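Engineer: What follows is a predicted protein model with its sequence.
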Amino acid sequence: MADAVAVIFQQRRCRRRKVPIRRVFNARISSIVVRDLDFVSRYRLDRVLFQNLLETVGQTLEKTYRGGHTIPPDTQVLVGLRCLAKGAFFSEVADTHGVSRSSVCRIIHGFVDAVIYNVDNIKFPVQRDDQMSVKRGFYRKCKFPNIVGAVDGTLVPILAPTANEESFVCRKGFHAINCQAVASSDLRFIDIVAKWPGSSHDAGVFDNSVLKDYLEADLEAVLLGDSGYPLRRYLITPILHPSNENEERYNRRHKTAREVVERAFGVLKSRFR
């Protein structure tokens, strides 16, 4: 009996003793180990675009985490792209890439910030040469002159905010941001406004944008918009009730040209879930 009591006492004393836990680092995945066949399906970019992105944001992502165990920039880019492409759980992304779940949380925020501050490829064509290139693309598509872009809004779902929660509920019943974008004829975004709550009307977002002020001053730049936008000198919309063949033909060509922004939204949302 005395021996049994001594064993129990010893076990309790060991449990109370603080034994340092040794950190275990998993094997990190690298871009070179992913097959070309799987790269696009996993990360929504081919290897060439990935290398270009890595060169652009790599220096910003060079960071040493606690314990001095550095997560390489290429692994951080892979983790960030995987989260944006698949919308996967952090635990799944962590297991796939050999990092911890808390590291995934830090990486995704750092990756997005690095992209915002280093990738500057959304620019409205203000130079005449740039405008002419965009205008020629739309003219070949719909025979409309002076068109520099097609404008539309899309709803991006978000978690319910703590402040002004009701204003972010969109017409479809979920919390969202009404993101306005202008696309060129080759599906490139050339202007983005992503700060208005989901209950905002597309026309209201446009009226409060800097783009509207620019178009009012430029006499040779015109946008295409759907019937939700007001008809103006610099913003042409479809005819609601066409009464003859000419008006119907105008609406068909207008739709053909304006659908580029809807297709651009579709490509964006299908690539980055």
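Structural biologist: Nice, I can see it.
Engineer: rest of the way, CA atoms for contacts and neighbours
Structural biologist: Will do.
Engineer: Show residues contacting the lengthiest strand in the chain.
Structural biologist: Determined from DSSP state E, the single longest strand within the chain is strand 147-157. Applying C-alpha atoms under 8 Å, 6 or more residues apart in numbering, the external contacts of strand 147-157 come out as 125, 131, 134-135, 138-139, 170, 174-185, 190, 198, 202, 221-226, 257-262, 265.
Engineer: buried ones in that strand?
Structural biologist: Across strand 147-157, burial judged by 16 or more other C-alpha atoms under 10 Å covers 147, 148, 149, 150, 151, 152, 153, 154, 155, 156.
Engineer: Report the buried residues of stretch 176-193.
Structural biologist: Buried-residue list, stretch 176-193, by 16+ other C-alpha under 10 Å: 176-185, 187-193.
Engineer: Please look at residue 272 and residue 42 and confirm they touch.
Structural biologist: No - using C-alpha atoms under 8 Å, residue 272 is not in contact with residue 42; the gap is 10.7 Å.
Engineer: what about versus this one:
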Amino acid sequence: MEQEIFSGDLRGISQQSVSLRIRMISKEICRLLPEYIQHPGLEQKRRNVRLFQAIAGFPGVAACIDCTHIKIVSPGGDNAEVFRNRKGIFSLNVQVAVGPQMEMLDIVVRHPGSAHDSVIFDRSALRVFCERGQMGGFLLGDNGYPCRPYLLTPVIHPGNVRDERYNRAHKSTRNIVERVFGVYKRRFPCLYRGLTTKLETTQAIICATATLYNLGVKCKDNFIFEDEVAENIDDDIGNINVPLDQLGLGFRNEFIQNHF
């Protein structure tokens, strides 16, 4: 955002005018988000499962999910500290589900940096979508999420060869979400540097850039394929005591025995 304001100064446009135009344009682009970021139809869901399996042999995957932090300035007010994440930085924690062609299928841009990934997921429409069986396959997530029959996570302490094969396939398949975050922030450097706008405008900018990102994927823009940089995302092991889902763990064990 500093670059845009600097450019405005060179052209004799005030910071207030630049900020106003950024907010207006971002909100207009946001209106297109449902058109460009959406869950696919039945045939595309089946195709996505095949494309995911082709990556590392992991069957039945509909999407990979993770969160990424977008740095912001303190929004001020009584609740400002909830936006400070575990690294001590003010941020929004943005949840994204991605498909096998590096497209965004779902995005949530309303939670502060202190919100954990599992909490964001449990409060999202995506969870309801999964529980209704509408995804057309599994989600893959890291250990910041509870293991559930529709959301498969890595085995923290693999005890046999099958567990190890499962973990390798899981990691190789889920790597796509890290690639998406890396390309997304490389394409829109303001997201990497951080946003200094008001919170409402910041949310609009994130939604607008996500819409433009997916438009690029749809148009096969070369930036998606050239010099990809993956975001360095940890596995969230030990960051929070995610409640154990015995049904999910039992399903995962049976799934590993049947497929790995």
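Structural biologist: Done, it's in. As the structure is a prediction and not an experimental result, all values here were calculated from the model.
Engineer: TM between them?
Structural biologist: Once superposed, chain against chain, the TM-score is 0.67 (TM-score structural alignment, normalised by the length of the second structure); 185 aligned residues with a C-alpha RMSD of 1.6 Å.
Engineer: in the second structure, what residues pair with the longest strand of the first structure?
Structural biologist: Using TM-score structural alignment, strand 147-157 of the first structure lines up with residues 61-71 of the second structure.
Engineer: what does stretch 60-70 of the first structure give?
Structural biologist: Taking TM-score structural alignment, stretch 60-70 of the first structure hits no residues over in the second structure.
Engineer: residue nearest the centroid of the second structure?
Structural biologist: In the second structure, the residue lying closest to the centroid (C-alpha atoms, centre = their mean) is residue 96, at 2.4 Å.
Engineer: For that one, give me its contacts.
Structural biologist: So residue 96 of the second structure contacts 65, 66, 67, 104, 105, 106, 107, 108 (C-alpha under 8 Å, 6+ apart).
Engineer: Let's see that with 10 Å instead.
Structural biologist: Listed by C-alpha atoms under 10 Å, 6 or more residues apart in numbering, the contact set of residue 96 of the second structure reads 63-68, 103-109, 121, 126, 177, 180-181, 210.
Engineer: before we move on, what about residue 110 of the first structure?
Structural biologist: Applying C-alpha under 10 Å, 6+ apart, one finds that residue 110 of the first structure lies in contact with 60, 61, 63, 76, 77, 80, 104, 116.
Engineer: aligned partner of it in the second structure?
Structural biologist: Correspondence of residue 110 of the first structure to the second structure, assessed by TM-score structural alignment: residue 24.
Engineer: do you know how far that match is from residue 74 of the second structure?
Structural biologist: 22 Å (C-alpha to C-alpha, to the nearest Å).
Engineer: just residue 250 of the second structure next, same as before
Structural biologist: In terms of C-alpha to C-alpha, residue 250 of the second structure sits 43 Å off from residue 74 of the second structure.
Engineer: Show me the helices in the first structure, by range?
Structural biologist: Applying DSSP state H to the first structure gives helices spanning 2-16, 36-43, 47-61, 73-86, 90-97, 101-118, 128-142, 202-207, 210-217, 245-271.
Engineer: what's the most buried one of the ones you listed?
Structural biologist: Burial of the helices of the first structure is given as mean neighbour count (mean count of other C-alpha atoms under 10 Å); helix 73-86 ranks first at a mean of 22.
Engineer: I'd like to know which elements that helix is packed against.
Structural biologist: If you count contacts as 3 or more C-alpha pairs under 10 Å, 6 or more residues apart in numbering; DSSP states H and E, helix 73-86 of the first structure packs onto helix 36-43, helix 47-61, helix 90-97, helix 101-118, helix 245-271.
Engineer: May I see the ones you listed organised as a markdown table, with distance to residue 13 of the first structure added?
Structural biologist: Output for these, formatted as a markdown table (distance: least, C-alpha to C-alpha, whole Å):
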| stretch | distance to residue 13 of the first structure |
| --- | --- |
| helix 36-43 | 50 |
| helix 47-61 | 45 |
| helix 90-97 | 35 |
| helix 101-118 | 32 |
| helix 245-271 | 56 |
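Engineer: closest one to residue 5 of the first structure among those?
Structural biologist: helix 101-118 (42.2 Å; C-alpha to C-alpha).
Engineer: sorry, back to before: which among the buried residues of strand 147-157 of the first structure gets closest to residue 234 of the first structure?
Structural biologist: The nearest one, if we look at those relative to residue 234 of the first structure and count by C-alpha to C-alpha, is residue 147, at 9.0 Å.
Engineer: rewinding a little: between the helices and strands packed on helix 73-86 of the first structure, which gets nearest to residue 164 of the first structure?
Structural biologist: Nearest of those (C-alpha to C-alpha): helix 101-118, 24.0 Å.
Engineer: now the closest one and helix 47-61, what's the angle there?
Structural biologist: Angle of helix 101-118 of the first structure versus helix 47-61, following axes from the mean of the first three to the mean of the last three C-alpha atoms, to 10 degrees, is 100 degrees.
Engineer: next one: helix 101-118 of the first structure to chain centre, how far?
Structural biologist: 13 Å (C-alpha atoms, centre = their mean, to the nearest Å).
Engineer: Check stretch 134-152 of the first structure too.
Structural biologist: For stretch 134-152 of the first structure - counting by C-alpha atoms, centre = their mean - the centre lies 25 Å from the chain centre.
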